[in-house]
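Engineer: I would like the atomic coordinates for the input below:
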Amino acid sequence: MAGLVGTLCILVGFLTWALVSPVGGSPDDDYHLGSTWCPNPVEGGSCDVVVSNGEVTKIVVPETVYMSQDCWAFHPETSAACTDDLADDVYVPSYRFDDGAYPPGYYRFHHTLVGPDVHRSVVMMRFANVILGLGGVVAVGALSAPRARQNLILATVAAWVPMGVYFVASNNPSSWAISGVLIYGGALVSAAGSSHWRRWTLLAFAVMGAGMAMMSRPDAAFYLLIVTLALWLLVPFRKNLMPEVILSGIATGLGLLVLLSSTQADNLTGDGGWPVDLNASTLEVLVDNIASLPAYAASLWGLGMGPGWLDVPLTGWATLVMVIVFGALLFAGAHDISWRNGFAAMVVFGALYGIPVVSMTLRHVAPVTYYQGRYMLPLLAFALLVWVQPGTKKPLGLSLGQTIGIAGIASVANASALATTILRFASGVTSDGMSSAAGEPWWPWAIGPRVVWIVGALCMTVGIFVLMTLVAHQSNLVTDTLVELSGSTESTRKGRNEGNHSGRRVGHAATPAHAGHIEAADAGVRQTDDLLPADDTDAGGNQ
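Structural biologist: From the prediction side, this is the model:
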């Protein structure tokens, strides 16, 4: 019951984020919403088009789809009230649409939710993204063993608050990229240590996550390769893991096909509109980009690149505190590193920070902070998930105080980011995140923005606290039990060595029931910590 309450509270918190920004409220939404109203190929009749010299040059969409952000984007002091002057039944031509740069799946799915009311349609699409993304992660966690569940929740909270939450609840394809990659990786990690119906259900969710990633962005499809390589390093190969190996191989191959079939395949060196410094040598640009990596790392949590069109000025209470939490978990995970999770983490973290550095250096662009953090955000949670995996039978354990501390910081960060985002669109904000009240207020809902913020922040706080403390308790309970049984095993073995005579009064052997119990516990330790086959879970053959 507590888990259900916590999950519902988290859901309400996510849905609140879907309500607080106007149509066009996330980066390049004029492009993404235009592509949703007119999915590729646009010649298919999904909407009217403008043809020039035999080629489609523009699509015809409601002005609320194409022009909503024009009057407030990049001007945080201006509210979104100007969007009220736009009409859903007035159509205008737009050159902003997908002609093959993105996979068609994301846009085609959301096209089914297009209706005459643009704002209602946009909110329904955001709700669908929340249900799919959050629902997938929660399902994977529920199907996982307690220790794996704790690691997944820690990684999700530390990496998603606040920017991951914002993008998952947005119309941007990064929503599916962020949630899909984590669902895919998290499900495969847990499936390798599960059995029977749980294992196959987790594999089904891995397919779902891979599909979401491949249908969202070409780079997210490529990230499946990064995740797969890390998994193959992390989990020792065994014959009974062939389903996981085959699935991950197919997902990787299809992901590469998606990348190569898109027009973004040359994105590593393509023109991104950034200032190019041709006077500096490649080495100088590389050094500048490496020097700016800490600032880029903080931008993953929204520092300098907040919600909206990067124009919501999030404060340190929403960004830097989460950087601290993430760093603390990195140090906590370092208590037990094997060569497997060490190299696996190197693969993911290397891609997370190496791709932007290499991409910007090849373009002769510095600093690396020009590269928007949202492009790499899909790898952040999985990188931490790999890092905190147990290396030598010493799982990550957090005390109740540590768990409450992380939950409290994440709750403050979410509440702060949500408040600033609401203020930015409702009234406009100054550079320090305070209300500017420079123009007309914007708010489309009958319930006021303050009430929405209180409900959203409070629900997210309750949900984070309930789920984190519950899962930490379950994980610690399993750890304590296995440690106790492991100690009992050692005592039994010692007793066998000290006395093994027919009377069995001093050093008698264990009874058959006791032996099966100890062997089952020992197998449980191995399965949980080393991801051994689940068939070894119980020496007696029980589940």
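Engineer: Every contact and neighbour count from this point should use C-alpha atoms.
Structural biologist: OK.
Engineer: can you pull out the strands in the stretch 101-250 of the chain?
Structural biologist: Assigned by DSSP state E, counting those that start in this stretch, the stretch 101-250 of the chain shows no strands.
Engineer: host element of A280?
Structural biologist: For A280, there is no enclosing helix or strand under DSSP states H and E.
Engineer: That one: what's it in contact with?
Structural biologist: H364 (C-alpha atoms under 8 Å, 6 or more residues apart in numbering).
Engineer: In this protein, where's the longest helix?
Structural biologist: helix 449-498 (DSSP state H).
Engineer: Show me how far it is from its chain's centre.
Structural biologist: 22 Å (C-alpha atoms, centre = their mean, to the nearest Å).
Engineer: Kindly report the same for stretch 28-35.
Structural biologist: With C-alpha atoms, centre = their mean, you get 22 Å for stretch 28-35.
Engineer: List the neighbours of it that are in contact with it.
Structural biologist: Contacts for stretch 28-35 (C-alpha under 8 Å, 6+ apart): 24, 59, 61, 65-69, 94, 96-98, 107, 171-173, 309.
Engineer: what do you get for stretch 76-95?
Structural biologist: 22, 34, 49-50, 57-64, 66, 68-69, 71-72, 116-118, 311-313, 424-431, 436-443.
Engineer: for comparison, sequence B:
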Amino acid sequence: MALAAWAFSSPVAATPDEDFHLASTWCGLGERAGLCEDPQDGTTGRLVPAAIPPATCYAFHPDESAACWDPDQTGLTRVDRANADGLYPKVFYAVMSVFASPNVAASVMAMRLFNAAFAVGLLTVVFWALPRWMRPALFVSVAATSVPLGVFVLASINPSSWAILSSATVWITLYAATRTEGRRRLLLAGLAVLGGLIGAGARADSAVYAAFAVVLALVLGARFGRQHVVPLIAGAVIMVLSAAFYLSASQGGAVVSGLGGGSAGLSRDQIALNFLEVPSLWAGALGGWALGWIDTDLPATVRVLAIAVFAGALFVGLRRVSLRRGIAIGLAFAAIWLVPFLLLYQSRTVVGDLVQPRYILPLMVMLVGVASLRPDAALAWRGARLWLGGLALTIAYGVALHTNTQRYTTGVDQFSFDPGAGAEWWWSLAPSPLVTWIMGTIAFAGLFVSAHFLLPREQAEQDPSLPVRYEAAPEAEHA
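Structural biologist: Below is the predicted model of the structure:
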């Protein structure tokens, strides 16, 4: 429900470059009559339903509502960008294309709700498959990085949604596979491969992140012995999948040559300033940057509370750090700083242009997760910390959802408690904007109520160097 509220809060083509992602999705399963047709002119252009806008009329105009978009257009229109040239991997678009139909609005909503349900379903399965002492790390890594960009993207048709989901699951399931045995080990290894597949199959940079997640898992848990054959095989499969999808997508060249559109070169001062400004991209994922087409600014409350929780989660996790976990934390922290810095350098541009926070968010998820992997995390997050963090994120979620909804119903030049007051645009069969906002916020708060009951109620500390054969109290485990 919390993600569904975000799915309803914005119209078709509200995420960055969604005109490209929409056309790519309709063509995700190849040419189909009435959905994706070849114009027969020898180009990579395609004919798609006319209701798929080549560029949204409300993008970059936050004072305007989404009423200018006409979902009732019929026939086909030509688009020149539809992933026909293999810019992105094709798995994400192929899956989303199952829901494509001539009714663009209904199809997009079906895709968003499917994506939201898929994210919740996969995270739920991973949660219960993990040993009890690892579950808080999964929960904290997702919750502390979710507002506002995470929930906005997870409930969208942007392939970055699968990149975020992959980053949350691959490293922890593969690491858990080194600490378990039997059927649980096989299940966790399979979940790790699935996480690697959806990440590498969505974006070329996510394929690199999936490979990096394997490195983190092996740093944390790999040791010599027959019991680690399954995790090592799973890690190798993820590496092969990542390499295959990376090489198959021309987007992967950006990792080496940078993003197009930059200047002729950067001065030494600009390079130094880029290095110092990289943290603004982290803050951007937590409300410091505008949503949508980078045109929906959020109130300061969102970024202050979200950044406080993110930083708090890191500091809470940095206790009793072992050598292996210290190395993994160091690698993850270096990645969230150096990856965007090098991408900016290769792109010959400065912070604020081309490189967006959503490209870095998967690395932030992994950093918080590895930092939160302390054996006594269940005790660390019980009580006041959980409730205070949950309250802060719920407030940030509610303010962000309200702002994003009103941006499209009336434009941000108006403000009212009811984001649907005087609405110029809204979905025809959806609950009202006010109901959507209230129910979404309540549902998000329920996440932390659920955590209170589902996370271990007492310290489930175990020696991370030993396989977890069964769930037991610390005294029984030592015995």
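Engineer: So after superposing, what's the score?
Structural biologist: Here the superposed chains carry a TM-score of 0.91, computed using TM-score structural alignment, normalised by the length of structure 2; 472 aligned residues with a C-alpha RMSD of 2.8 Å.
Engineer: that older thread, which other helices and strands does the longest helix of structure 1 contact?
Structural biologist: If contacts are counted by 3 or more C-alpha pairs under 8 Å, 6 or more residues apart in numbering; DSSP states H and E, helix 449-498 of structure 1 sits against helix 2-19, helix 146-160, helix 400-426, helix 512-530.
Engineer: out of those, nearest to V130 of structure 1?
Structural biologist: helix 2-19 (6.7 Å; C-alpha to C-alpha).
Engineer: helix or strand right after the closest one?
Structural biologist: Helix 2-19 of structure 1 is succeeded, C-terminally, by helix 29-37 (DSSP H and E).
Engineer: Onto which residues of structure 2 does that following helix map?
Structural biologist: Matched against structure 2 by TM-score structural alignment, helix 29-37 of structure 1 falls on residues 18-26.
Engineer: The matching stretch vs structure 1, average offset?
Structural biologist: Here the mean offset of stretch 18-26 of structure 2 against structure 1 after fitting is 0.7 Å, by mean C-alpha distance after the TM-score superposition for structure 1.
Engineer: roughly how far out does that stretch sit from the chain middle?
Structural biologist: Here the centre of stretch 18-26 of structure 2 is set off from its chain's centre by 18 Å, with C-alpha atoms, centre = their mean.
Engineer: V229 of structure 2 matches what in structure 1?
Structural biologist: For V229 of structure 2, the residue aligned by TM-score structural alignment is M242.
Engineer: Out of the contacts of stretch 76-95 of structure 1, list just those in helices.
Structural biologist: G34, E63, T64, Y66, V118, R424, F425, A426.
Engineer: tell me which of those is nearest to H473 of structure 1?
Structural biologist: Of those, the one sitting nearest to H473 of structure 1 (C-alpha to C-alpha) turns out to be R424, at 38.8 Å.
Engineer: how many neighbours does the closest one have?
Structural biologist: 32 (other C-alpha atoms under 10 Å).
Engineer: Now for it: which residues touch it?
Structural biologist: R424 of structure 1 neighbours (C-alpha under 8 Å, 6+ apart): P76, E77, T78, S79, V312, G433, S435.
Engineer: Equivalent analysis for G433 of structure 1, please.
Structural biologist: V312, P313, L314, T315, T420, L423, R424.
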